[in-house]
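Chemist: Please find the sequence and the predicted model below.
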Amino acid sequence: MAVPARRGGVVSDDLPVGRRVAYWRARRKMSQQVFADRIGKSKSWVDKVERGVRRLDKWSVLQEVADALGVAAEVLVDEPGPAAPAQPAGVGVDEVRAALTRHPGLLQLPADHVPVDPYRYRARIVHADAMYGHAQYPALIRLLPGLLDDGHDLATTDRPPLQVQTYRLTALVLVKLGVQDLAWLAADRGLAVATGTDDPLLEAVAALPLGQALRAAGRQRAAFETTVTAAHQVAPLDDESGTSDQRSACATLLVQAALAAAEHDDQPTVRELLAGAMVLTEPDSPARAAVDAAQVTAAAALGDLSGAVELHAALAVRDRWRSLPVEHRAAHLVDVAPAQLAAGDPAAAGRALLDADRLAPAEVRVRPAGRAVLAEVLTGSPRPSPHLLAVAEAAGVDSAR
């Protein structure tokens, strides 16, 4: 293996992350297989990272790689701090953390205490869910502490489903904001409530955000096991059994399991799971569009950049693409932009981010992953458009070239 260029006894500053990983792995006298086993990945995954085919774009995974190599993560990225942008100011994460820390069941309530009205509470959840669907994350995060507190005080037999929905929304928005540890906690709380009901469909609803939180935290194996197990419990995996809600929940869980498998470089499993999700969804439904979008994301995760770009182009002209929620479409565009950039089309990557910004500005300007992609596209574009530079300025992303 070629030794990376060195300057002053350290790895050259202009080396990509993958080459730095290869250098330090060789310094530690580890084969690719030994290193892969140490971090719970496949040898193929390590090889793709080192060749630059696969990006290390999650700080949690980068930290795990650095720990296995016995170096600081900053050594691999040549930055003074975490690769992910700092948490946006004023989004209210501390208040959500405090609400998750409180245990109202241990508090003494006054004698004249009036329980929360379940009908009004359900209306608040519907409103919060709509806010998530339109990627209004800063506003939504401010509503969640009250929903979390009041969810413990519902005088109704419907309390578990309502609590599960609140924990679900909390976990999903925290994943978006890059607060993986808290997202994991919220999702686990929701699943604990659901499993106490003996309702497989409610358990499926609760398992989905836990799978997403585990993926965001770099725990792909645990995410895969959680979502596959829940999928098999909620509905038989064929095209005739189960209610429409069960089939939809099962397909959504299979999609999450497939994305976890893709991030673990398991292409045969990805293909099998997405085929199963396809069988469970109607051809022109939003659920089928979600499967199509997952095929794009999985292809990019597996290193098939040209395939990802082609699949996205085919999806974007179909009617069912517009049936996806605004949040989902914008997030998908943020995910596909790096693949377009790596495939040699920075202009298309820039257009994808502009489209995402028009649909849901918070996906690009607030979400740490979106801001990181924006910075990457700006760096990789010889002549970024003035519109993209304006988005970068509004997002507080350094566009200096």
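Modeler: It's in. Residues are numbered from 1 along each chain as shown.

Chemist: hey, let's count contacts and neighbours off CA atoms from now on
Modeler: Will do.

Chemist: tell me, what residue is most central in the chain?
Modeler: Closest to where the C-alpha atoms of the chain average out (CA atoms, centre = their mean) is Ala216, at 5.2 Å.

Chemist: Could you double-check that that residue sits in contact with Leu174?
Modeler: No - Ala216 is beyond contact range of Leu174, at 10.1 Å (criterion: CA atoms under 8 Å).

Chemist: what residues do these two have in common as contacts?
Modeler: Gln180 (CA atoms under 8 Å, 6 or more residues apart in numbering).

Chemist: circling back: quick check: the closest residue to the residue nearest to the centre of the chain other than its chain neighbours vs Gly218, distance?
Modeler: Leaving aside its chain neighbours, Ala216 sits nearest to Gln180 (6.2 Å; criterion: CA to CA, 6 or more residues apart in numbering). Distance of Gln180 to Gly218, computed by CA to CA, to the nearest Å: 9 Å.

Chemist: list residues touching both of these two?
Modeler: Listed contacts common to Gln180 and Gly218 are nil; contacts here mean CA under 8 Å, 6+ apart.

Chemist: quick one, what contacts Leu201?
Modeler: Contacts of Leu201 (CA under 8 Å, 6+ apart): Val234, Asp245, Gln246, Ala249.

Chemist: Check which element follows the host helix or strand of the third one along the chain.
Modeler: Secondary structure assigned from DSSP states H and E places Gln246 in helix 244-263. Proceeding N to C from helix 244-263, the next assigned helix or strand is helix 267-279, under DSSP H and E.

Chemist: Can you pull out the residues in contact with the helix or strand that that following helix is followed by?
Modeler: Per DSSP H and E, the first helix or strand lying C-terminal to helix 267-279 is helix 286-301. With CA under 8 Å, 6+ apart as the test, helix 286-301 has contacts from 54, 248, 251-252, 255, 258-259, 262-263, 265, 270, 274, 277-278, 281-282, 305, 307-309, 311-312, 315, 320-321, 323-324, 332, 335-336, 339.

Chemist: Stretch 392-401 now?
Modeler: Looking at what lies outside stretch 392-401 - CA under 8 Å, 6+ apart - the contacts are Val364, Arg365, Val366, Arg371, Leu374, Ala375, Leu378, Thr379, Leu389.

Chemist: okay, pairing it with this:
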Amino acid sequence: MQQATWIGGAMKPTGKDVDPQDRSFGQRVQKLRKDQGRTQAELAATLGKTSSWLSQVERGIQPVQRMDLLQQIADELGVAVQQLRPGPSEGSGMSQQAAPLSLSNDLDETRRLISGHPALQTLLAGGDSEELRPVDLLRNDVNDLWELTHSGRMAQVSALTVELLPELERATRTAPEGARDELHLLLSRTYQALSAAFVRQDEADAAWVTADRAVFTAERSGDPLHVCASVFRMVQAFVRLRSLGQAEHAARTAIDALVAEDGASPEALSVLGSLHLSLALVHARAGARSEAKEEIGRARAIAIRLGENRNDFNLEFGPVNVEIQAVSTAVDLGDAGEALDIGLTIDAADLSPERQGRLLMDLGRAHAQRRHGGEALDCLLRAEAIAPEIIQTHQSARAAIRELVLVAGVNASRDLLDLAERADALD
């Protein structure tokens, strides 16, 4: 029977089941590292990884399949990629080009797609293209993309995007003029979904790129509220990039524009309220307590005026989401008691798995701040069950897990240690 263990949120082989090629690769990395007199921690830091991750690579447990990461490791060690991972032998009948490295199962294919120009061939051909699918079918695909994003099914997000995004990019350039506004809107919604997905995967630079494209295509659609919704996605990317000044400027610019127009439609209120919540997040991360609470208060007033939970522009704005953000803001500011007082009264059952998972993660963080180890672990495990990437990619979640392990010491439970391993929280 094969032996396996949970590592980094996925089942990895151990012992005899390690792929010989991965083991050989790890041994080469280890030898080169040691020849240079570098520790695992030192090399891992230059790669933006943890020492535990590098340890798993060197033991062959953690495969390195992304070409960009393989190139980065080779560059750091001062060798060619071919020295780290030789291609097939000459007698194998396969060239290196015929056997490319596989990509991981999340958003790598999508990231590669947006690194090029999805419609360059159409431009060079002077606008000629194959027949376009009906707009209602494209619209259904965009709706499905958002559903997959909210559900955290990132492999399916990537698979759908690889087909849908180039098609929409071509359609906006080749469809009759009268149909292009709606196609630009569908393209903007697609880029908004991708930005949200990249944020959830902690791919902040890709989230910024896609949010910027969402802004541009929303403007071409003639829908200013979608422009503002795209700015919301950009703010989230800036926060993940720790560019709080840019995040504040982007949010404030959109808020000022909406207030100046005095939009009172439910859709406009949803966008405005969501932007105030994003600004509360920015202030909380900056430690600006009073400013963060003022923005929560403004969002709460808008939610009361709105009177219901809505999902305009896939923002899920409404009274419940405001309180979820109030919990997160309180935890970021160190007000664990306030966070628990608010959070334990919230019924988020009707919201997406993303929102439910975020609430549970923040409640876990609040319990951890109060040294409620059992309650914190329970919340974090429930968050992981609903939305695994929140635990695996969110720095605050990993910090809370690490703190729980340190506090528990030798009494740390198996469940806690396993969670810490899956979240890569044990540097």
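Modeler: Cool, got the structure. In this text the structure is predicted, and so the values were computed from the model without any measurement.

Chemist: returning to what we had before: among the contacts of stretch 392-401 of structure 1, which are located in helices?
Modeler: Val364, Arg365, Arg371, Leu374, Ala375, Leu378, Thr379, Leu389 (DSSP state H).

Chemist: Run through the residues that contact Leu210 of structure 1.
Modeler: Going by CA under 8 Å, 6+ apart, the list of residues near Leu210 of structure 1 reads Ala171, Ala183, Trp184, Ala187, Asp188, Leu191, Ala223, Thr226.

Chemist: State the helix or strand in which the fourth one lies.
Modeler: In this case it means Ala187 of structure 1. Going by DSSP H and E, Ala187 of structure 1 is in helix 180-195.

Chemist: ranges for the strands of structure 1?
Modeler: Using DSSP state E, the strands of structure 1 run over 6-7, 10-11.

Chemist: now the first one: which residue numbers in structure 2?
Modeler: The reference is to strand 6-7 of structure 1. Counting by TM-score structural alignment, strand 6-7 of structure 1 falls onto no part of structure 2.

Chemist: go on, stretch 332-340 of structure 1?
Modeler: So stretch 332-340 of structure 1 sits over residues 359-367 in structure 2, by TM-score structural alignment.

Chemist: any residues touching that stretch, and which ones?
Modeler: 324, 327-328, 331, 335-337, 339-340, 343, 373, 375-380, 382-383, 390-391, 396-397, 400.

Chemist: repeat for stretch 229-245 of structure 1
Modeler: By CA under 8 Å, 6+ apart, stretch 229-245 of structure 1 touches 200-201, 203-204, 207, 246-247, 249-251, 253-254, 276, 279-280.

Chemist: Closest one of these to His152 of structure 1?
Modeler: Glu203 (18.6 Å; CA to CA).

Chemist: average gap between the helix holding Gln246 of structure 1 and structure 2?
Modeler: Superposing on structure 2 and averaging over aligned pairs (mean CA distance after the TM-score superposition for structure 1), helix 244-263 of structure 1 comes out at 0.8 Å.

Chemist: so where is that helix in structure 2?
Modeler: So helix 244-263 of structure 1 sits over residues 266-285 in structure 2, by TM-score structural alignment.

Chemist: Give me the neighbour count for the nearest residue to Thr156 of structure 1 once chain neighbours are set aside.
Modeler: Once flanking residues are discounted, Thr156 of structure 1 sits nearest to Pro118: 6.7 Å by CA to CA, 6+ apart. Per other CA atoms under 10 Å, the neighbour tally for Pro118 of structure 1 reads 19.

Chemist: what do you get for the one 5 residues further on?
Modeler: The burial count assigned to Ala123 of structure 1 is 11, neighbours taken as other CA under 10 Å.

Chemist: Just tell me what it corresponds to in structure 2.
Modeler: Under TM-score structural alignment, Ala123 of structure 1 pairs with Asn140 in structure 2.

Chemist: quick one: that match from Leu160 of structure 2, how far?
Modeler: Computed as CA to CA, the Asn140 of structure 2 to Leu160 of structure 2 distance reads 12 Å.

Chemist: Quick check: neighbours shared by the two?
Modeler: Listed as contacting both Asn140 of structure 2 and Leu160 by CA under 8 Å, 6+ apart is no residue at all.

Chemist: right, and Arg220 of structure 2 touches Leu183 too?
Modeler: No - contact criterion CA under 8 Å: Arg220 of structure 2 and Leu183 do not qualify, at 9.7 Å.

Chemist: The two: who's more crowded?
Modeler: In this view Arg220 of structure 2 and Leu183 are compared by other CA under 10 Å, and Leu183 has more residues nearby, 25 against 19.

Chemist: quick one: what's aligned to the more buried one in structure 1?
Modeler: Counting by TM-score structural alignment, Leu183 of structure 2 lines up with Arg159 in structure 1.

Chemist: what about the counterpart of Thr101 of structure 1 in structure 2, neighbour count?
Modeler: Using TM-score structural alignment, the partner of Thr101 of structure 1 in structure 2 is Ser115. As a burial measure, Ser115 of structure 2 scores 11 neighbours (other CA under 10 Å).

Chemist: So Ser115 of structure 2 versus Asp181 of structure 2, what's the distance?
Modeler: 25 Å.

Chemist: As a check, name the ranges of all helices in the stretch 1-150 of structure 1.
Modeler: Taking DSSP state H, counting those that start in this stretch as the test, the helices found in the stretch 1-150 of structure 1 are 17-27, 32-39, 43-51, 59-69, 73-77, 93-101, 118-133, 137-151.

Chemist: which part of structure 2 lines up with the fourth one?
Modeler: Residue correspondence for helix 59-69 of structure 1 in structure 2, counting by TM-score structural alignment: none.

Chemist: From what I see, Asp149 of structure 1 and Pro104 are in contact.
Modeler: Yes - look at Asp149 of structure 1 against Pro104 with CA under 8 Å: they come within range, at 7.3 Å.

Chemist: Looking at these two, which has the bigger crowd around it?
Modeler: Taking other CA under 10 Å, Asp149 of structure 1 and Pro104 do not tie; Asp149 has more neighbours (18 against 15).

Chemist: now the aligned residue in structure 2 for that one, nearest residue through space, not along the chain?
Modeler: Aligning on TM-score structural alignment places Asp149 of structure 1 opposite Pro166 in structure 2. Excluding the flanking residues, the one nearest Pro166 of structure 2 by CA to CA, 6+ apart is Pro118, at 4.9 Å.

Chemist: what sits against that neighbour?
Modeler: By CA under 8 Å, 6+ apart, the neighbours of Pro118 of structure 2 are Leu165, Pro166, Glu169, Arg170.
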